[in-house]
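> Fold the following and give me the result.
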Amino acid sequence: MNVSSRPERLDNSYHFHVMRRAIDLIDSAETPLSLEDLAREMNMSPTHFQRVFSRWVGVSPKKYQQYLTLGHAKALLRERFTTLDAAHSVGLSGGGRLHDLFLRWEAMSPGDYARQGRGLTIYWGWFESPFGPALVMGTDKGICGIGFASETGEEAAMEDLLSRWPQARFIEDPMRLRDWVLRAFGAASDRLDPVPLYLIGSPLQIKVWEALLRIPSGHVSTYSEIAQAIGQPRAVRAVGTAVGRNPISWLIPCHRALRKSGGLGGYHWGLPVKRALLAYEAARSEG
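Okay, the predicted model is just below:
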């Protein structure tokens, strides 16, 4: 199957590649880098670099650098930890949406899931997202998969998502998905109708993904808290596995799940992407 079709580009797509390089620089620096230092390393003028940063995330490079530090996860747990029971009590759950109120979802039945996608037609396409190349898959009912390829590579991302539903019929058709994708990544903010999701997973996975959908943007929770929320407090390891198997990255926010210690934990598409996702949301929620 062709994995190299030209991806559709969103207005701010290339900015993620600047951010990805900035993450590496920030991590390798012994002290915080000035705007001038970062701009010079990016081969940009300070003015242009500031403009790129601000357009992508809405805050200055100096403030954004704070969100990209390795200690940011612990700060999020201190200041923006979400108790999922509380989120549920204020109406942040159910098919109506959850944290940002722009999604609706339904889940495949356990019997259909057991058939590994047999009889299901899944459309796919490559898009340039704010977080690098994104492989998006969807059925007639909604988006069922989003994978990021900036760390794994496009071929590995394609093989990964194809293996989730091995009996399904796959058709390349990015135009069928385009409207959903533009809304999902904020490039069609004038549209008020929700982005539909189609959750394809085991009963336990669906419960875990429902819990993830109750974590508000800019906030985080822990694997143990998610296990508690689904009524299986001792199943932290199984919950962690289900979080890692979430096929709809970004929209089902598995990046908002952290270790109780404040560690980032794993991320299926690469930890640099997870850090960028968290920093992007935190900056936008405060900016």
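
> contacts and neighbour counts: CA atoms only from here.
Noted.

> who's in contact with residue 119?
167, 168, 169 (CA atoms under 8 Å, 6 or more residues apart in numbering).

> Equivalent analysis for residue 224, please.
Counted by CA under 8 Å, 6+ apart, residue 224 has contacts 233, 236, 260.

> isn't the last one right next to residue 222, touching?
Yes - look at residue 260 against residue 222 with CA atoms under 8 Å: they come within range, at 5.7 Å.

> more neighbours, those two?
Ranked by neighbour count (other CA atoms under 10 Å), residue 260 and residue 222 place residue 222 first, with 26 against 15.

> Would you mind measuring from the more buried one to residue 255?
Going from residue 222 to residue 255 by CA to CA, to the nearest Å gives 11 Å.

> And for residue 136?
For residue 136 relative to residue 255 (CA to CA), the value is 17 Å.

> just residue 171 next, same as before
Residue 171 is 28 Å from residue 255, by CA to CA.

> Would you do the same for the sequence below? I want to compare the two.
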Amino acid sequence: MNTSQQRHYDTVEKAIVFIREHINRQPSLGEIAEHVHLSEYHLQRMFTEWAGISPKRFMQSMTKERALEVLKSSSNLIDVADGVGLSGTGRLHDLIVSCEAMTPGEVKSLGSQLIISFGEAHTPFGLAVIGWTERGVCFLQFVDSNVIETASILKDQWAMATFKQADAQGIANSIFSGSGDKVHLLVKGTNFQIKVWEALMKSHTGELFSYAQVAECIGSPKASRAVGSAVASNTIGFLIPCHRVIRGDGDVGQFRWGSDRKVAIQGWEAAQVG
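Coordinates of the predicted model:
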């Protein structure tokens, strides 16, 4: 992962917020640069270094019209019955992500037999807290207030587990570098939630899906609202790509870690696949 991506995210996020607020009139590079207190040259350079595309192209990727086009082209690409596993291995730019569910006993005991390592790490989308066991990553949340408060969410989830603070940067680098490394997840959820998450892990970088499309592809066409609840319950950000689920009208919709970060991840992914 490029360290400048970490350093520049706060500025880029401010630019994205400004673009979203004025998307209908397509603000100029000069207006965006003035808002974030940079020259046009430095904003263009910083933004392109972070996202891989210019602010103008990123702005184009944020329109509802483009979102609707991507929704249409993605509608048949999740297939939970394709027999390939949770993630295909031939996808350029995609992580190879697999997962297993916590056992009912582990859930009931609040993880009393689990040893969970955790730590903070820089990512292209700001600071994050990552938790993992010998069996895989079990937690990835972006920090919106402070590290201690975010880490407490993990500890509340597994009140009886043994926690060990550790260096999480290597894991973050592996996740966000685009190196194609395999990442295994250890997930906790209901059968329905896990079904939704598994379906999303089958999707490709740059795709977008409506809640209704996800409900349809898991065989529960009337469960759009339940899909939304499953998406909101996800505590393993990015790796379970709930950021790829938007409203059917093309609006970005809500996101556990803020809609601006959701747009940032979508645009960043779109740039990865050209």
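
> I'd like the contacts of residue 119 of the first structure laid out as TSV, including secondary structure.
Listed next are the contacts of residue 119 of the first structure as TSV, based on DSSP: H, G, I helix; E, B strand; the rest coil:
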residue	secondary structure
167	coil
168	coil
169	strand
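
> Neighbour count: residue 171 and residue 255 of the first structure, which is higher?
The neighbour count for residue 171 of the first structure versus residue 255, taken as other CA under 10 Å, is higher for residue 255 (26 against 14).

> Am I right that that one is in a helix?
Yes - counting by three-state DSSP, residue 255 of the first structure is found in a helix.

> what about residue 261 of the first structure, which SS state?
Residue 261 of the first structure ends up coil, using three-state DSSP.

> Trace it over to the second structure, please.
Matched by TM-score structural alignment, residue 261 of the first structure corresponds to residue 249 in the second structure.

> May I ask which helix or strand encompasses the nearest residue to its match once chain neighbours are set aside?
Leaving out its chain neighbours, the residue that sits closest to residue 249 of the second structure by CA to CA, 6 or more residues apart in numbering is residue 68, at 7.0 Å. Assigned by DSSP states H and E, residue 68 of the second structure belongs to helix 64-74.

> cool, residue 186 of the second structure as well?
Using DSSP H and E, residue 186 of the second structure falls in strand 182-187.

> what's that strand aligned against in the first structure?
Going by TM-score structural alignment: strand 182-187 of the second structure matches residues 194-199.

> what residues does the matching stretch touch?
With CA under 8 Å, 6+ apart, stretch 194-199 of the first structure has contacts from 101-108, 138-139, 141-144, 180, 183-184, 206.

> what about the aligned partner of residue 130 of the second structure in the first structure, which SS state?
By TM-score structural alignment, residue 130 of the second structure lines up with residue 136 in the first structure. Under three-state DSSP, the three-state class of residue 136 of the first structure is strand.

> Show the residue spans covered by the helices in the second structure.
3-21, 29-35, 40-51, 55-61, 64-74, 104-108, 147-157, 169-176, 191-201, 211-217, 224-233, 259-272 (DSSP state H).

> on contacts alone, who are the packing partners of the longest one?
Counting contacts by 3 or more CA pairs under 8 Å, 6 or more residues apart in numbering; DSSP states H and E, helix 3-21 of the second structure packs against helix 29-35, helix 40-51, strand 115-123, strand 126-133, helix 259-272.

> on contacts alone, who are the packing partners of the third one?
Same thing as strand 115-123 of the second structure. Packed next to strand 115-123 of the second structure, using 3+ CA pairs under 8 Å, 6+ apart, are helix 3-21, strand 126-133, strand 162-165, helix 169-176.

> Return the most buried member of those.
strand 126-133 (a mean of 23; mean count of other CA atoms under 10 Å).

> once aligned to the first structure, how far is that strand on average?
Compared with the first structure after fitting, strand 126-133 of the second structure deviates on average by 0.8 Å (mean CA distance after the TM-score superposition for the first structure).

> quick one, that strand and helix 3-21 angle?
Orientation of strand 126-133 of the second structure against helix 3-21 (axes from the mean of the first three to the mean of the last three CA atoms, to 10 degrees) gives an angle of 120 degrees.

> so how far is strand 126-133 of the second structure from its chain's centroid?
Distance of strand 126-133 of the second structure from its chain centroid, counting by CA atoms, centre = their mean, to the nearest Å, is 13 Å.
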